[in-house]
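> When you get a sec, could you give me coordinates for this:
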Amino acid sequence: MSDVVWSGEWVAERLDVRLSGDGLRELMGLALRRNPKRAHLLVSRVLGKHIPERPGTVYGVGLRLGRRVRELLGDSRADAAVVLGYAETATGLGHSVADGIGGVSCLHSTRRRVAGVAAAGGFEEEHSHATSHLLLPEDPALLEGDGPLVLVDDEFSTGRTVRNTIAALHRRHPRGQYVVVALTDMRSSDDAAALEKFAAELGAGVDVVALASGRVSLPGDVLERGQRLVAEAEAAAKSPAWQSSSDDAGGEPEATRVELGWPQGLPDGGRHGFTATHRARLNDALPGMAGRLADALDRAGVVPRTGAVSGGSTPPRVLLLGCEELMYAPLRLAVALEQRLGEAAEVRFSTTTRSPVLALDDPAYAVRTSIAFPAHDAVAAEQQPAGETAQGTRYAYNVAPGADPRRRFDAVVLVTDSTSDTPALHAPGGLLSRLAEHTDQVLLAVVPSYVPLQQPLRGPDFSSYAPEEVGWLLQDMSHTQLEAPTEEREEAIQSGGAHYAESLPVEYQPSAEYEQLFHSALEASAARVARAVGTVTETVLAERAAAGSRPSGGDEGEGRVAPRRPVLVSLARAGTPVGILMRRWARHVHGLDLPHYAVSIVRGRGIDANALRWIAARHDPADVVFVDGWTGKGAITRELADALAPFDGFDPELAVLADPGGCVRTYGTREDFLVPSACLNSTVSGLISRTVLRGDLVGPQDYHGGKYYRELVDADVSRLFLDTVEARFGEVRTAVAGDAAALLASDRAPTWAGWRAVERISEEYGIGDVNLVKPGVGETTRVLLRRVPWKVLARRGAGSDLDHVRLLAEQRGVPVEEVGELPYSCVGLIHPRYTRGATGPDGRAAK
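Reported below is the predicted structural model:
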């Protein structure tokens, strides 16, 4: 990488700056800052910020540093590490180091505030032109572990920024080890001693990994001399064409937009965290995205589709240009494009920056040309860190060719995020028009800006369950009026004027007699429920064990494996108590602490895609087990399979406590018996409502909604139900072992017997809509509590399991008809073709 003339000579001679250290001249040049706090800038040739460089070189340097970190830490400690890169310069480098370590998450600091995302910390960088750094992880737990924290910057100069960062984070979440990674370690002996003293006072280890080390010697009056040199150079330059100003006139830019096909829900970078799962999704998508870029360059006449360059011809030069903190995604795209095009093109990578640097078109100076343009991201001024605004000037260095035509790029592919794809970007004088002045083709690829999702809601703020029992991936609509009279809801639903998920029924308040029935049923069936809980849990654990271990993740982590651990995802809300009980069984019997979340699924509308996106960002989708209370005719089973089809990696198999409909393979029993949690509504489900999906309340980035009925706390029996069932775990363990073994050895294929029975009943009773036939004890109870029931069909001899059904039916004046041939204990029939005052097919009025 050596030049005939060193690109730092101009500054070194005039500013009396001296570099000492092996290999430093090959790694960097020098330029002058337009910054009152610092006179000089060490300009890296391998960072991809100020100097366009081969993408493979830029990415390879980060990978190499990451591998050295793994060697330093050892595999077990490295696997527990989290990487933090510094904005804006080292965001891409931090990602690359994380890739080199393998299988670890990374985060980068940011200077862009994001509405609705609370800062998990921050620190100051005194010497910078923009001093404030924010930490905005989507998941605050990312910074809460006790594994090593790896801090990545391009240059480790004095150590003040690193000390500020560690001190701020250590106050919140102390840990025993920090690793500082940089391209160059330029500290003085006093700086090194200060870091050692700081680490000793902190009681933690602080190690340093750098590509090269050396020293910078500066004269005492370096700031004054630097400012004088900048003023003289700017006066002499008089804004030549290669140092275009944002004040210059410019024509309407013509940029060709390229649709990358960026994976849905994949973060555009580490501003809010980037996990091993994210990295795997990006790796899978990169070849396709690089192919689309290559096709666009071919259509633009820049690179031939054949990939061949005629003899003696110079390959076209193509620059992928990222924007400020958005370095990693453009870098990986550039690497993939470089690999795809091979020798057919000379691909380079760099990014724009906020940093004001003097440009001089001299081979002995590192920043030869500058393109200045107005800031174009859409973040409001009041959301910016103190001392900054959304307005201002940004820069692209060494993109314009200057006086040397060999430096000209035949095409520039600008990669930005959607937050920055604003009118200012496209306006005359904006970045696109500035680029068009210096290249033949400008292409624009926009990566969707990642919008973080809220963390799961947990008790006691949302639900009466303990916070560790379940995380609700819902938005809290507790203060929104959603309830409507049962008759109004039924009429609107059956007329097609509303979907059942757009409103809530008024919460049923049980009579003293009904409450006593619940307690009696709970006492009578607790062991039966416990046995079914144990059986379905053991089946799930056995199936995951049979699936084997999984790689611990990461490009550099091959060969290391970790045991599969189920992630329970309950379908709110009937599945939630069952999911909690399964979690308790796994802990009680096996000492396993299984993650558990509750998500919304709506018949006819699908599953909450944002909730799946949140889960997939933190867990391997292959580990997810969807849980529900019971099956009826299998509508939700089918809905789940259809809803998961567009998502990669999720198993649509549903695990349920009871499967009387024969709809699933994984179940605790196929008997239709009373699960006491079906007797009540929110008061046995953590005081949470059924879920809500309504267009005016749930936006594209929102979870489905739910309400927390805090006012019903005196009637809440949610924990009583769980504790009563758990208390019977010990006595059913032997029976569960036999049940699970027999189940795993049997043919568990769904029979769909329930669906056939529902079709027969719908035809026999003249209903004409299978959605109005609700089979099973649980579904019949829901009909009596939430809908307008027409009649109940009870299997002759069903016994005490139906005591609560008979009482509810009596209270609502609904007839109970005993029948002989019925695969369920009972079936609830919703009043067909309901309008208030209407009668059913048998002439009976609705109650």
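
> CA only for contacts and neighbour counts going forward, please
Fine.

> List the buried residues for stretch 408-427?
408-418, 420-421, 424-427 (16 or more other C-alpha atoms under 10 Å).

> same question, stretch 9-25
By 16+ other C-alpha under 10 Å, the buried positions in stretch 9-25 come out as Glu9, Trp10, Val11, Ala12, Leu15, Val17, Leu19, Leu24, Arg25.

> Just the terminal-to-terminal distance for that stretch.
Stretch 9-25 stretches 10 Å from its first residue to its last (C-alpha to C-alpha, to the nearest Å).

> neighbouring contacts of that stretch?
With contact meaning C-alpha atoms under 8 Å, 6 or more residues apart in numbering, stretch 9-25 is reached by 2, 6, 8, 29-32, 40, 212-219, 222, 225-226, 364-365.

> Now the second one, please; I'll put the structures next to each other:
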Amino acid sequence: MTQTTKDGGAVVWSGSWVAERLGVGIEGDARLPELLGLALRRNPKRAHLLVSTVLGKHVPQRPSVVRDAGYGLGVRVRELLTPAEAARATVLGYAETATGLGHCVADGLGGAPYLHSTRRPVEGVAPAGGFEESHSHATSHLLLPEDPHLLAGDGPLVLVDDEFSTGNTVLNTVRALHGRFPRERYVIVALVDMRGPEHRRALAEAADEIGARLDLVTLASGTVRLPASVLARGRALVEAHEERAAGAGAVGTRPEEQPAPGKAAHTPVRIDLRWPARLPDGGRHGFTPAHRAELDAALPAMADALTAALHGARRVLVLGTEELMYTPLRLALALEESADGSREVRYSTTTRSPVLAVDDPGYAIRTRLVFPAHDDPADGPGERYAYNVAGAGFDAVVAVVDSAGDSAALHARDGLLARLAGHTGRVVLAVVPSYVPPRPVSYLPPRTVPDAGRTAAGAPHRTPERAPMLPDPLRGPDFSSYAPEEVGWLLQDLSDADLEAPTEEREEAVQSGGAHYAESLPVEYQPSARYQELFADALEASAARIARAVGTVTETVLAERTPRPVLVSLARAGTPVGVLMRRWALHRHGLDLPHYAVSIVRGRGIDANALRWLAAHHDPADVVFVDGWTGKGAITRELADALSAFPGFDPGIAVLADPGGCVRTYGTREDFLIPSACLNSTVSGLISRTVLRPDLVGPHDFHGAKFYRDLAGSDVSGRFLDTVAARFDEVADSVAAEVKELLAAPDREPTWEGWAAVERISEEYGIHDVNLVKPGVGETTRVLLRRVPWKVLARRGAGSDLAHVRLLAEQRGVPVEEVDGLPYTCVGLIHPRYTRGATGADGRAVDAR
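Below is the predicted model:
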């Protein structure tokens, strides 16, 4: 069998040597000889090896060819899935050969989250699963995702291997994962499908067995023709050829028979790639769209550093190491793209797979370099191999290793670097930091406990004690009336605790300094039938306005912050907004965004344990904090101060309405009625405001909240969400125009106009405490529902946006004073000189003054 070159010449197929001697051959698609060669190896289960020419493992290849093969498969998967499915897909690649291929498939799928299996255990990272590869020389695969929920989504799981020969490994993986994380669809991706009829039937049977759809995407398909005696004949042929090669001193057959290490001129040159901090070196623990964007941004500078170190070398090999395939591929691709034809770049990686080398054009593995494993004990001792490097005429080789492999064995006289130096004029070493996920307690100071031993001075020796693992988020219907996928609450359930106190008692305790407002809860004020009618009318009237603001803030986040944000709403006012933003992203873009709710308490900061959980499960750079509106910006400042101790998180809040001019990511800066501010728990999933009290919340607990199950008959949380979401399509065009204008605005930085107004009002009305001035419709509403108000200031001429405020004020016996020059629609005032005795129209105490 031959292949034809572009100029019409014939070249020998790189599988003909094996085919002629053992009768092994491949049959099927005409493209197979371009994609595969054949080699032999010592393996009692399978003598032959299908050697891919586009994988970048055994055969040095142009990096663009390797990338395009995987990327094109990813595009085909994306076309196979619906947009919503593609947005929720996760890609899983197999170690070691398919780690880079899986990355490229994920890229072609639109930047899907990616994880590859690994044979390297990592201290402190518990496996989320594992499986065996029956035909391989090294069988144990571990799954070590940093985010344990990476494999638990309901979107399609895309499994990527270099070849689909029997399908047993993939099917075993599907069965194991489906038992823990069932889903409706799996897509199997490989460069080639070489299964026999019995294995094709097995795939269909497996789909029926688990009740899920199994699709297959490959570049080409066929079968391998194997004579009955192939194992014995293959073993004899390997032994005979190794004996002849040893006698002739063939290059690279054994370590002692290879050329001596290079001279001083060939001493490896180490370069600093300036690899970004916190950027994973690959997909061993997961690789997110944000990681891809960060790598894309850093690659040009890395390519420049490599180019400078190559000193004009024209023919260059970038050599990855075992599972580290994607990073060296991207480096090689950057070199290839920056060369403008002046440099010939090839890419391949080392492997643990022992293959016979035969210097014949009809054989896929013509030379091999043998060297000791250099990341022992992670991978275990033994030999490792680099194929088709010796004698290939490379002017320079760039060896890319991770820091775990930058060991003494790598630099030894018989190590990889020395072997490379014997076959090229220049060796460049680029070391990428081995990414290890932050420990779950990374944001908590270690506690210490007495140890049995003593220090040299006789004092008790104290050793660090790990904080207990934090629980998974609470979800409906067990906690809140929201659907479980809408929001996960990083809170503890305090529903059985007696936390409510009369409003006047709470106000007196807070103002006297005897208690913090977050140590108790107000009695949930249930509005009258008249007020509920007002809420319904306001919702219908403002639904499109709110939908437009939801769309604007969501599109701004996607355009400016991160393409796949993790929404973290500030409970509880921010939570309905976070749910609506999530719905917009899903409806308009097919993005199934994670959404959590956390507690932040004025004067106490944000829940540090919730941040610790988020950092352990997501990239902090993807976290976008969400709130309903800004008043004077107190919570905005509180969040910024709290996050100064937690690097990686962006303190910029995204809000639906920013009348105070406190943030740069907002849906609108108008101060209007957001109906979710009209009610308490009954529009917020039946969840109370958050609680932080030392006797209930320990140092390793989430803040708490209550779930008011008994109020289910009054719950309008779903009604609010559905009414607003139903208007998404009608406002889409106006949202697009607003976002375009917003992104083009020369300056959206906070003006803090609201804070200045609050200070002025505080002094003008003799309050002298900005915490008792609550600006904006939302804050004024909360004052009337939860505090003991003194009066309400209303902008003169304010219309329907204040109907509910006027009604609440009437029911509470609170005067409404119309004023000019108010930057907000209204402001609620709490008088600091609170006295008991006076009551309002509903019998509640009010300020006697």
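
> Around Arg434 of structure 1, how many other residues sit close by?
Counted with other C-alpha atoms under 10 Å, residues neighbouring Arg434 of structure 1 total 25.

> Correction: the previous question concerned Thr839 of structure 2.
Around Thr839 of structure 2 sit 14 other residues, with neighbours defined as other C-alpha under 10 Å.

> Just the element for the residue sitting nearest the centre point of structure 1, please.
Nearest residue to the geometric centre of structure 1 (C-alpha atoms, centre = their mean): Ala617, 4.2 Å. Secondary structure from DSSP states H and E places Ala617 of structure 1 in helix 609-618.

> One more: Leu92 of structure 2?
strand 90-93.

> Off-centre distance for that strand?
13 Å (C-alpha atoms, centre = their mean, to the nearest Å).

> Report the mean distance between the helix holding Ala617 of structure 1 and its aligned residues in structure 2.
Once fitted to structure 2, helix 609-618 of structure 1 is off its aligned match by 8.9 Å on average (mean C-alpha distance after the TM-score superposition for structure 1).

> Return the distance of that helix from the chain's centre.
6 Å.

> Buried residues, it. List them.
Of the residues in helix 609-618 of structure 1, those buried (16+ other C-alpha under 10 Å) are Ala609, Asn610, Ala611, Leu612, Arg613, Trp614, Ile615, Ala616, Ala617.

> Show me what that helix is packed against.
helix 276-299 (3 or more C-alpha pairs under 8 Å, 6 or more residues apart in numbering; DSSP states H and E).

> Over which residues of structure 2 does the following helix or strand past the helix it packs on lie when aligned?
Next along the chain after helix 276-299 of structure 1, taking DSSP H and E as the criterion, comes strand 317-322. Aligned using TM-score structural alignment, strand 317-322 of structure 1 spans residues 315-320 in structure 2.

> which other residues reach that stretch?
Contacts for stretch 315-320 of structure 2 (C-alpha under 8 Å, 6+ apart): 60, 327-329, 331-332, 343-350, 393-401.

> and those residues, which of them are in strands?
344-350, 396-401 (DSSP state E).

> Specify which member of these is nearest to Leu191 of structure 2.
Of all these, Ser348 has the smallest distance to Leu191 of structure 2: 16.4 Å, by C-alpha to C-alpha.

> And that closest one, what's its match in structure 1?
In structure 1, Ser348 of structure 2 lands on Ser350 (TM-score structural alignment).

> from what I can see its match touches Thr57, true?
No. The criterion here is C-alpha atoms under 8 Å, and Ser350 of structure 1 misses it with Thr57 at 11.9 Å.

> Those two: which has the busier surroundings?
A count of neighbours by other C-alpha under 10 Å puts Ser350 above the other of Ser350 of structure 1 and Thr57, at 31 against 17.

> how about the closest residue to Ser244 of structure 1 other than its chain neighbours, what does it touch?
Spatially, and ignoring its direct neighbours in sequence, Ser244 of structure 1 is nearest to Ile371 (5.3 Å; C-alpha to C-alpha, 6 or more residues apart in numbering). Going by C-alpha under 8 Å, 6+ apart, Ile371 of structure 1 touches Trp242, Gln243, Ser244, Ser245, Ser246, Tyr395, Ala396, Tyr397, Val399, Ala400, Arg434, Leu435.
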